[in-house]
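Engineer: following is a predicted model, sequence given first.
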Amino acid sequence: MSQKTPAQKPSAQKTAARKTPAQRNRKPGASRTPSRKGVAIGAAVAAAALLLGVASQFATGGSERPSHDTAAASVSSGPDEGVYPELAKLARRDEGDALAQGRKDAPVVLIEYADFKCSYCGKFARDTEPDLVRKYVDAGVLRIEWRNFPIFGEDSESAARAAWAAGRQGRFWEFHKAAYADPDAKGKGFGKDRLAELARTAGVPDLERFHADRDSAAAREAVRKDQEEAYGLGATSTPSFLVNGRPIAGAQPEEVFTAAVEAAARKAKEQEKAPQTKAPETKAPSGAESARGAKSAESGEAAR
């Protein structure tokens, strides 16, 4: 997992310089009062942040890294263990989302927060994601939604905007594949010429439009929205995932994702079969009752 190395306590000047893109772009005077949705997922976010933080320690050199069997067992031990329903609501399920693949109404949604300069994100894209697509996306069980989460500076943000621009012409996943095809993508960087090369490899038909889109305010806003979602979740490293509200940190072995997807699919199937509580029927008022109600309403209006 790729992660920024925390520095020692910075001065006020350095703190300002190290603000996240979302913080830097916040308009002066803008309200920081959390939305209802933000308040609702607060506890789940705190728990997810703790889980992602612990996993980040293992992924970046922790001494007691859990075994593959342990990681898979923690997912399969119970359908509700480690699942936060409020986080499942982060799935957008937008019909026209070019950065998603799979049925809009698929029972399971995997959200990936990733950076194109992240080597672990590339490992997931090359080694695990194709099998998940073949086994679950093609079968209508899984939907994958990508979130641009560039954490390595302007080069990462340029790649994120370029991927979004490719999506405007229906070639996001082709761009995604081309960008991650080379394990040394991080070393090569994402300058203008390389982005154009990746766009051509991805089959983007209109390169002039591609360059205009990637430099647009709309591209910056789309990336900022994804970043704010990830930072709000407590994610600090890439890749980070949610599978129907279950946080998974890092490019874990394929069986971890398989166990999470299948557990979520089973739970969705059980919920579908469970009897729905029928709302009590409201008896239609009789003619006399309607007349009395109307008369009372008139009296009330007059009193006011």
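Structural biologist: Everything's here; your move. Numbering: from 1, shown residues only.
Engineer: use CA for all of it now, contacts and neighbours both
Structural biologist: Fine.
Engineer: what does stretch 204-212 contact?
Structural biologist: With contact meaning Cα atoms under 8 Å, 6 or more residues apart in numbering, stretch 204-212 is reached by 162, 165-166, 169-171, 196, 199-200.
Engineer: chain center to it: distance?
Structural biologist: Put simply, stretch 204-212 sits 26 Å off its chain's centre (Cα atoms, centre = their mean, to the nearest Å).
Engineer: pull the longest helix from the chain.
Structural biologist: In the chain, with assignment by DSSP state H, the single longest helix is helix 254-273.
Engineer: show me what that one is in contact with.
Structural biologist: Outside helix 254-273, the residues touching it (Cα under 8 Å, 6+ apart) are 68, 71-72, 75-76, 78-79, 107-108, 128, 132, 141-142, 243-244, 246.
Engineer: okay, pairing it with this:
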Amino acid sequence: MSLTRSGATRRFLLAFAAVLCVAPFAAHAQAAKPGPAHDAGKETVDALMAAPPLPDVWLGSPDAPVTIIEYASMTCGHCARFEDEVFPILKKKYIDTGKVRYTMREFPLDPLAAAAAMLARCSGDKRQAMIELLFTQQKNWAYVDKPLEALRDVVKQTGIGPKEFDACLNNQSMFDKVSQERNIAAQKFGIDATPTFFINGDKKTGEIPPDALDGVLAPYLKK
């Protein structure tokens, strides 16, 4: 698979690959896996809610009784399925009704996922729309022979042209923050697979099927 097209994107990919070598993680582990001993415990609200390197983009009421933080990778097929099959139900039934407050944090599994995460951030207030687009079109850019070229074509729909594309991937500050967010998640919260959810501090690794969503959230809404 050829990832590079220009010197700029090649430098980005090599730099992020170096980050992965320094702090490796399960790059292809998209399903639930056992993690460190503390994974089974409940993370403190303060630790999870501490300001991350990249500002959280919240959906839902600040007064919602349930807070969900999802760590996801843009190249994760399970994450794409959650976005396509489960998130619309979550939003309509729980977020829009004031029951759930939700945010997605970046946990790129590979350099291509990091590039997609950066592009979503570079789209500003269109980030959520960009995330939905990239997940919907995932098979058209993440699993092709020239994914970066395909990614360029996909994000054109949001107004990001070739110059903006390269400028985003060469934004050192953005690059550092994406790397830091991933490393904090891995080192502090023991994340080694995507998607990983924290529901009011309780950790749940792996997919939540559409027909299981109500059952997962019901205990928290009764408290």
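Structural biologist: Happy to help now that I have it. Values in this document were obtained by computation on a predicted structure and should not be read as measured data.
Engineer: quick revisit: ok, and the most crowded of the contacts of stretch 204-212 of the first structure?
Structural biologist: Neighbour counts for those (other Cα atoms under 10 Å) peak at A166, which has 31 neighbours.
Engineer: ok so, going back, widest-spaced pair of the contacts of helix 254-273 of the first structure?
Structural biologist: Taking Cα to Cα, the two most distant members of those are H68 and P107; they sit 25.7 Å apart.
Engineer: more neighbours, these two?
Structural biologist: Per other Cα under 10 Å, whichever of H68 of the first structure and P107 has more neighbours is P107, with 19 against 13.
Engineer: which residues does the spatially most central residue of the second structure contact?
Structural biologist: Nearest to the geometric centre of the second structure sits A72, at 2.9 Å (Cα atoms, centre = their mean). Going by Cα under 8 Å, 6+ apart, A72 of the second structure touches 79, 104-108, 194-196.
Engineer: which of those does the first structure keep?
Structural biologist: For those, the contacts that are reproduced in the first structure, applying both residues aligned by TM-score structural alignment, their matches' Cα atoms under 8 Å, are 79, 104-108, 194-196.
Engineer: do a quick rundown of the helices in the second structure.
Structural biologist: Under DSSP H, the second structure gives helices at 7-22, 45-49, 77-81, 87-90, 111-122, 127-136, 138-141, 147-155, 162-169, 172-189, 213-222.
Engineer: what is the burial count for K222 of the second structure?
Structural biologist: When counting by other Cα under 10 Å, one arrives at 7 neighbours for K222 of the second structure.
Engineer: now for E149 of the second structure: what does it line up with in the first structure?
Structural biologist: Alignment note (TM-score structural alignment): E149 of the second structure maps to D193 of the first structure.
Engineer: distance check, that match against C118 of the first structure.
Structural biologist: For D193 of the first structure, the distance to C118 of the first structure equals 20 Å [Cα to Cα, to the nearest Å].
Engineer: quick one: which of these two has more around it?
Structural biologist: Per other Cα under 10 Å, whichever of D193 of the first structure and C118 has more neighbours is C118, with 23 against 9.
Engineer: relative to L48 of the second structure, which of the kept ones among the contacts of A72 of the second structure is nearest.
Structural biologist: Nearest to L48 of the second structure among these: R105, at 11.2 Å, using Cα to Cα.
Engineer: excluding chain neighbours, what is closest to the counterpart of the closest one in the first structure?
Structural biologist: Counting by TM-score structural alignment, R105 of the second structure corresponds to R147 in the first structure. The shortest distance from R147 of the first structure to any non-neighbouring residue, by Cα to Cα, 6 or more residues apart in numbering, is to Y113 (4.8 Å).
Engineer: the one you found against T236, yeah?
Structural biologist: No - between Y113 of the first structure and T236 there is no contact under Cα atoms under 8 Å: 10.1 Å.
Engineer: mutual contacts of those two, please.
Structural biologist: With Cα under 8 Å, 6+ apart as the test, Y113 of the first structure and T236 both reach A230.
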